[in-house]
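Undergrad: Sequence and computational prediction follow.
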Amino acid sequence: MRRLWAWEEDLLGECRALLDNVVVQYNVYDRWQWDPDPHEGYTVRGAYQALTSMEVPTIEGGGELIWHKQVPLKVSILAWRMLKDKLPTRSNLQRRGILAAANTTCLSGCGLEETASHIFLYCEVFGSLWQHIRSWIGMSGAHPQNISEHFLQFTHSTGH
């Protein structure tokens, strides 16, 4: 078994801290609850319906591009979460109380806050990958200033 990396040890410490106040009681029934349908519980069909019935971004034609039948569902979900700022970035995890405030810096080590905009647009490590992809597919144009522009540039480069 390998030793944990420093960042893994930090996450383990945070996990332990979160579990410190958990009390397991022998005679108490625990269960997970799926909020969209607390009676039936979680089903893949229910999750799909919850995702596809939610309001799509206010990008003109965005809904048709995100939930297009030829786009794999996992890609559609990623695009939808990206546009709604629901990706598990360190900033979002900190806002939900999952990570400590001190742990919101980008995983690349650049020292800036890890947000979707930072990862996809501004990060010297990860954001630069998109520049390589743009070059590889022969896409030119202005550098996107926000996630919506980023999404539109890539979807319009496909001819849609």
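TA: Cool, the structure landed. Numbering: from 1, shown residues only.

Undergrad: Only C-alpha atoms from now on, for both contacts and neighbour counts.
TA: OK.

Undergrad: Check which helix or strand the residue nearest the centre of the chain maps to.
TA: In the chain, the centroid-proximal residue (C-alpha atoms, centre = their mean) is Leu87; its distance is 1.6 Å. Leu87 is located outside every helix and strand, with elements delineated by DSSP states H and E.

Undergrad: Just after the one helix or strand Leu129 maps to, pick out the following helix or strand.
TA: Assigned by DSSP H and E, Leu129 belongs to helix 126-136. Counting by DSSP H and E, the next helix or strand C-terminal to helix 126-136 is helix 147-156.

Undergrad: okay, the angle between that next one and helix 126-136?
TA: Using axes from the mean of the first three to the mean of the last three C-alpha atoms, to 10 degrees, the direction of helix 147-156 lies 30 degrees away from that of helix 126-136.

Undergrad: which stretches of this protein form strands?
TA: In the chain, no strands are found when defined by DSSP state E.

Undergrad: now the longest helix seen in the chain: how far from the chain's centre is it?
TA: Scanning the chain for the helix with the most residues, using DSSP state H, yields helix 6-19. Relative to its parent chain, helix 6-19 has a centroid offset of 21 Å by C-alpha atoms, centre = their mean, to the nearest Å.

Undergrad: try this one side by side with the last:
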Amino acid sequence: MENRLKWLSRSMREPEEKTMNRKKKTIRSAGGQRRWRRTIEEVVVGNHLRATDLCEGKRRSYIDNGMLPTGGGETYWNNWVPIKLNIFIWRLRLNSLPTRANLSYRGILLDSILCPVCSAMIESIDHLFFGYSELIDLWNRVALWWGVHVPQHLSIDSLLFWSNSFSWRSGQRKVFDAVIMTTLWCIWNFRNSILFGTELPMKSIIFDEMVKNSYFWVVNRCSKANIGWTNWLHNLVSACKLL
């Protein structure tokens, strides 16, 4: 009786083991450990990943490739502004700032996805930084301050690489880039003040905050930046020639 039960148990296991062996392939790692391997095409059905069918490395790679955006260009960095601004610009170029449109896209439920500044359009990256009339006026004011023209087609990259179209010295371009980065930072802070502040800020403070903060950061982070406050306000391009 006991032998018969063993035979029945073995006969029930053998078909299942043969089926599993046909469906799965194994590889031996350097440490001699065995793991199951299947290609992504075999385990992705209807755009859903069965995580149990992939080894840990392939799961990470699949998630990264599918969910992490690529910058599409080299990293933008300026050491005349704080590190927090460089990280902010990096996230901005990746479209990974927590705007209402991005939060909604990631499945986070919000009371509204409209822009908290104008309350008329969806709060996307493009709209938040140059998508309504007050911001167009702001960028025109920055251009007037530097004696240049606003890019014909506004975008994040056209603003960040605005100085490449000028025949300036490298120091002048770097200061201008710092001003643009600071302007974007001040717009984001203004937006956050509306959402989380105790008082409603005025739009006019964006330009004033940008001028003050960019001056403080440049003159304290560039050893050659011997620029007075008056020159910073009224003669900035000439004041930056020696940088």
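TA: Arrived safely. Note that the coordinates shown come from a computational prediction; the quantities given were computed from them, not determined experimentally.

Undergrad: Which residue range of the second structure does the longest helix of the first structure align onto?
TA: Alignment of helix 6-19 of the first structure against the second structure: no match, by TM-score structural alignment.

Undergrad: And the helix holding Leu129 of the first structure against the second structure, how far off on average?
TA: Helix 126-136 of the first structure differs from its equivalent in the second structure by a mean of 2.5 Å after superposition (mean C-alpha distance after the TM-score superposition for the first structure).

Undergrad: contacting residues around that helix?
TA: Contact partners of helix 126-136 of the first structure, identified using C-alpha atoms under 8 Å, 6 or more residues apart in numbering, comprise Ser108, His118, Ile119, Phe120, Leu121, Tyr122, Ser140.

Undergrad: Check which residues of that helix are buried.
TA: Phe126, Trp130, Arg134 (16 or more other C-alpha atoms under 10 Å).

Undergrad: same deal with stretch 116-132 of the second structure?
TA: Pro116, Val117, Ile122, Glu123, Ser124, Ile125, Leu128, Phe129, Phe130, Gly131.

Undergrad: One more: stretch 79-93 of the second structure?
TA: Trp80, Val81, Leu85, Asn86, Phe88, Ile89, Trp90, Leu92, Arg93.

Undergrad: same thing with stretch 155-164 of the second structure?
TA: For stretch 155-164 of the second structure, by 16+ other C-alpha under 10 Å, it's Ser155, Ile156, Leu159, Leu160, Phe161, Trp162, Ser163.

Undergrad: can you list contacts of that stretch?
TA: Taking C-alpha under 8 Å, 6+ apart as the rule, stretch 155-164 of the second structure contacts Leu92, Arg93, Asp126, Phe130, Pro151, Arg173, Phe176, Asp177, Ile180, Met181.

Undergrad: Spatially nearest residue to the third one (excluding sequence neighbours)?
TA: If you skip the residues right next to it in sequence, Asp126 of the second structure has Ser155 as its closest partner in space, 6.9 Å away by C-alpha to C-alpha, 6 or more residues apart in numbering.

Undergrad: now the fourth one
TA: With C-alpha to C-alpha, 6+ apart as the measure, Ile136 is the residue that lies nearest to Phe130 of the second structure, at 6.0 Å, once sequence neighbours are left out.

Undergrad: same deal with the second one?
TA: The spatially closest residue to Arg93 of the second structure, leaving aside those adjacent along the chain, is Gly71, at 6.5 Å (C-alpha to C-alpha, 6+ apart).

Undergrad: Alignment lookup: Ser76 of the first structure to the second structure.
TA: Using TM-score structural alignment, Ser76 of the first structure sits opposite Asn86 in the second structure.

Undergrad: before we move on, the earlier item: per the alignment, the residue nearest to Asp126 of the second structure corresponds to what in the first structure?
TA: By TM-score structural alignment, Ser155 of the second structure lines up with Asn146.

Undergrad: how near is that match to Leu83 of the first structure?
TA: Distance, Asn146 of the first structure to Leu83 of the first structure, using C-alpha to C-alpha, to the nearest Å: 10 Å.

Undergrad: Leu129 of the first structure now?
TA: 19 Å.

Undergrad: ditto for Gly13 of the first structure
TA: In terms of C-alpha to C-alpha, Gly13 of the first structure sits 31 Å off from Leu83 of the first structure.

Undergrad: Kindly report the same for Val44 of the first structure.
TA: Distance from Val44 of the first structure to Leu83 of the first structure, by C-alpha to C-alpha: 22 Å.

Undergrad: Count the residues that sit near Met181 of the second structure.
TA: 21 (other C-alpha atoms under 10 Å).

Undergrad: Does it touch Leu92 like I think?
TA: No. With contact defined as C-alpha atoms under 8 Å, Met181 of the second structure does not reach Leu92; the gap is 10.5 Å.

Undergrad: Off-centre distance for stretch 137-157 of the first structure?
TA: Between the centre of stretch 137-157 of the first structure and the centre of its chain there are 19 Å (C-alpha atoms, centre = their mean).

Undergrad: start to end distance for it?
TA: End-to-end distance for stretch 137-157 of the first structure: 9 Å, by C-alpha to C-alpha.

Undergrad: And for stretch 64-84 of the first structure?
TA: End to end - C-alpha to C-alpha - stretch 64-84 of the first structure spans 16 Å.

Undergrad: So which residues make contact with it?
TA: By C-alpha under 8 Å, 6+ apart, stretch 64-84 of the first structure touches Leu51, Thr52, Val56, Pro57, Leu87, Ala116, Ile147, Ser148, Phe151, Thr155, His160.

Undergrad: I appreciate the help and will end here.
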